[in-house]
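1. sequence? don't have it. structure:
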């Protein structure tokens, strides 16, 4: 059994399901929720948490993206498309969210020896492989050059990326996050990110390196499997896979002290984003 699957085998999983489409659920809230849950799990206030979430059309920028030489031109381009945009509280680069993209966060307590960063990534990769093992296509983890937000744990089938994994660590809590392009066109999402970078002059001389996005290397799971997948059908796969490798699972929401912690993290996210737009 791989170390990634072993990490999934928590004694208890607390499930927070925010996968139902809600046009008023803002991505600023999501990143504040995950930081809250990191603190909660790290302090032992909560067991491990599995959270699923979906947002309306939003481009999520990494801190590095704020160094683009013509950032405001890029943001104006997104405004013209009626895309929301936020700057998240972690590294990485721009990703595209919409109602066809399912995000999953796994939030673990760190161990006394410390959970190796690759083990965190492997846990999510293992989960995704379990979710789609019956469909008979190899899911590879390696950087897909030309994708948006490229990294060594890009998930792909046949060389086409459908997901990217990131990690955030706060006070003994570890959040491993993934976006899964479930439905729609991976090419069209990548076109939007590519054109954002072009408007923001990604290729201007800089100490920072931004991706030269090639939309043809991106696809959705529906496209890759040739199936009419939905957020709901992939959610069912997620729940079944997690249930098969873990103990108890129960549904929940933020409660108690978490509500206060959330408010503080949410206000931080708002302050961060006020530098770039009126909120």
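-> Great, that's in hand. Only a predicted model underlies this, so the values are computations on that prediction, with no experimental measurement involved.
2. rest of the way, CA atoms for contacts and neighbours
-> Fine.
3. contact partners of the biggest strand by length in the chain?
-> The longest strand of the chain (DSSP state E) is strand 160-170. Strand 160-170 has contacts (CA atoms under 8 Å, 6 or more residues apart in numbering) with 35, 38-39, 42, 90, 92, 120-121, 124, 144, 147, 149-151, 153-156, 174-182, 186, 216-221.
4. Narrow those to those that are buried.
-> Buried members of those, counted by 16 or more other CA atoms under 10 Å: 35, 38-39, 42, 92, 120-121, 124, 144, 147, 149-151, 153-156, 174-182, 186, 217-221.
5. Now, those residues that are in strands?
-> Those of the buried ones among the contacts of strand 160-170 lying in strands (DSSP E): 155-156, 174-181.
6. Just flag the most distant two among these.
-> 156 and 174 (23.9 Å; CA to CA).
7. all helices for the chain, in order.
-> With helices called from DSSP state H, the chain shows them at 3-8, 27-42, 71-80, 117-131, 186-199, 221-225, 231-245, 257-274.
8. Highest mean neighbour count across those helices, which stretch is it?
-> helix 27-42 (a mean of 23; mean count of other CA atoms under 10 Å).
9. and that helix, what does it pack onto?
-> strand 48-53, strand 101-109, strand 160-170, strand 173-181, helix 257-274 (3 or more CA pairs under 8 Å, 6 or more residues apart in numbering; DSSP states H and E).
10. Mind giving me the packing neighbours of the last one?
-> Contact here means 3+ CA pairs under 8 Å, 6+ apart; on that basis helix 257-274 packs against helix 27-42, strand 84-87.
11. just the first one next, same as before
-> With contacts defined as 3+ CA pairs under 8 Å, 6+ apart, the secondary structure elements packing on strand 48-53 are strand 12-18, helix 27-42, strand 101-109.
12. try this one next to it:
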């Protein structure tokens, strides 16, 4: 089986948190995806497709939380109206807000499927969702972007999305954030200022991003017309139907609800420890 067969032509559980997610604690998304990862890994669930959007939040990487002047950097973000959390997986700082669409594809891990195949699956899906893009959707690292990686998605050299992947107890979650509305450069400038305030010329143990806001853009900016979250949802569901995917609306089972409560408590405790400096 290849990754394309995991979703195309199969029945999947559809979880739509694109509206209700605005009321969630963003840490709930990490616990939810881990919950579904375990369910699929244990053969207790069909593959899951989950859409989610959160209120203004900056998700820091663990390395970001250890920057020499992190207190000043975080204070700046909070002054701008952003909640700050720390993810428990790899990656660096990203922006979440009402104009950022997030999608998780969750399925049972197959030993014959490489990690890159998971990224390729999401890249392929984005090309199917946006066949009318004003340029090829390419996957390669965009220098000067925030949270740079080999699977940055860009059109005409401007990054609009980033893909991450998490594997836990036999399940795989491939996640993407897509800047849909508002200004990509303004989001990038926010993190540019955060890093400057959090580093202040000090020696840092990792290669923190030297952000150039002009390399980031939202889809609305790239298309030069307004695109919103509802447009992306419609495109996603249409692309799924065209490829024979049967989307069944779903929610947490009783077993998953108990597991979610446990995982949410655990990720909250880890986040609290990572941000202990805020209470100092």
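-> Thanks, I have it. Keep in mind that what you see is a predicted model, and the values were worked out from it rather than measured.
13. For the two chains, what TM-score is obtained?
-> With the length set by TM-score structural alignment, normalised by the length of structure 1, the two chains reach a TM-score of 0.94; 275 aligned residues with a CA RMSD of 1.5 Å.
14. Not including adjacent chain positions, what is the nearest residue to the alignment partner in structure 1 of residue 189 of structure 2?
-> In structure 1, the residue matched to residue 189 of structure 2 (TM-score structural alignment) is residue 191. Spatial nearest neighbour of residue 191 of structure 1, excluding adjacent residues (CA to CA, 6 or more residues apart in numbering): residue 215 at 5.7 Å.
15. returning to that earlier point: residue range for the longest strand of structure 1 in structure 2?
-> The aligned range for strand 160-170 of structure 1 is 158-168, by TM-score structural alignment.
16. after superposition, how close is the matching stretch to structure 1?
-> Following superposition, stretch 158-168 of structure 2 is found to deviate from structure 1 by 0.2 Å on average (mean CA distance after the TM-score superposition for structure 1).
17. coming back round to it: make TSV from the ones in strands among the buried ones among the contacts of strand 160-170 of structure 1 and add distance to residue 27 of structure 1 to it.
-> TSV is the format used below for these (distance: CA to CA, whole Å):
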residue	distance to residue 27 of structure 1
155	22
156	25
174	19
175	16
176	17
177	14
178	14
179	13
180	16
181	16
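18. Nearest to residue 236 of structure 1 among the residues you listed?
-> Checking those one by one against residue 236 of structure 1 (CA to CA), the nearest turns out to be residue 180, at 14.0 Å.
19. Can you name the residues that contact the aligned partner of the closest one in structure 2?
-> Counting by TM-score structural alignment, residue 180 of structure 1 lines up with residue 178 in structure 2. Residues near residue 178 of structure 2 by CA under 8 Å, 6+ apart: 100-102, 160-162, 218.
20. Looking at these, spot the one nearest residue 16 of structure 2.
-> Of those, the one sitting nearest to residue 16 of structure 2 (CA to CA) turns out to be residue 102, at 10.5 Å.
21. can you list the helices and strands packed on helix 257-274 of structure 1 in a markdown table and add distance to residue 208 of structure 1?
-> Below are those laid out as a markdown table (distance: least, CA to CA, whole Å):
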| stretch | distance to residue 208 of structure 1 |
| --- | --- |
| helix 27-42 | 24 |
| strand 84-87 | 17 |
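22. residue with max distance from the center of structure 1?
-> What lies farthest from the middle of structure 1 is residue 205; by CA atoms, centre = their mean that is 29.1 Å.
23. Could you check which residue of structure 2 pairs with that one?
-> Using TM-score structural alignment, residue 205 of structure 1 sits opposite residue 203 in structure 2.
24. gap between the two ends of stretch 11-22 of structure 2?
-> Start-to-end span of stretch 11-22 of structure 2 (CA to CA, to the nearest Å) is 27 Å.
25. Pull out the buried positions in it.
-> For stretch 11-22 of structure 2, using 16+ other CA under 10 Å, the buried residues are 11-18, 21-22.
26. again, but for stretch 108-118 of structure 1
-> Across stretch 108-118 of structure 1, burial judged by 16+ other CA under 10 Å covers 108-110.
27. separation between the residue nearest to residue 191 of structure 1 and residue 189 of structure 1?
-> According to CA to CA, residue 215 of structure 1 stands 8 Å off from residue 189 of structure 1.
28. how about the contacts of residue 178 of structure 2 in CSV, adding distance to residue 266 of structure 2?
-> Below are the contacts of residue 178 of structure 2 laid out as CSV (distance: CA to CA, whole Å):
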residue, distance to residue 266 of structure 2
100, 26
101, 25
102, 22
160, 31
161, 28
162, 26
218, 34
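29. what's the closest of the residues you listed to residue 265 of structure 2?
-> Distance to residue 265 of structure 2, by CA to CA, is smallest for residue 102 among the contacts of residue 178 of structure 2, at 22.4 Å.
30. How many residues are close by the closest one?
-> The local packing of residue 102 of structure 2 (other CA atoms under 10 Å) involves 23 other residues.
31. What of the one 3 residues further on?
-> Residue 105 of structure 2 has 25 neighbouring residues, counting by other CA under 10 Å.
32. Isn't it up against residue 173?
-> Yes - shown here, residue 105 of structure 2 and residue 173 form a contact pair, counting by CA atoms under 8 Å, at 5.6 Å.
33. if we can go back for a sec, quick one: contacts for the match of residue 189 of structure 2?
-> 213-215 are the contacts of residue 191 of structure 1 under CA under 8 Å, 6+ apart.
34. what about structure 2, which of those hold up?
-> With both residues aligned by TM-score structural alignment, their matches' CA atoms under 8 Å, the contacts of the contacts of residue 191 of structure 1 that structure 2 also has are 213-215.
35. Just name the closest of the residues you listed to residue 260 of structure 1, please.
-> residue 213 (39.8 Å).
36. No further questions, thank you.
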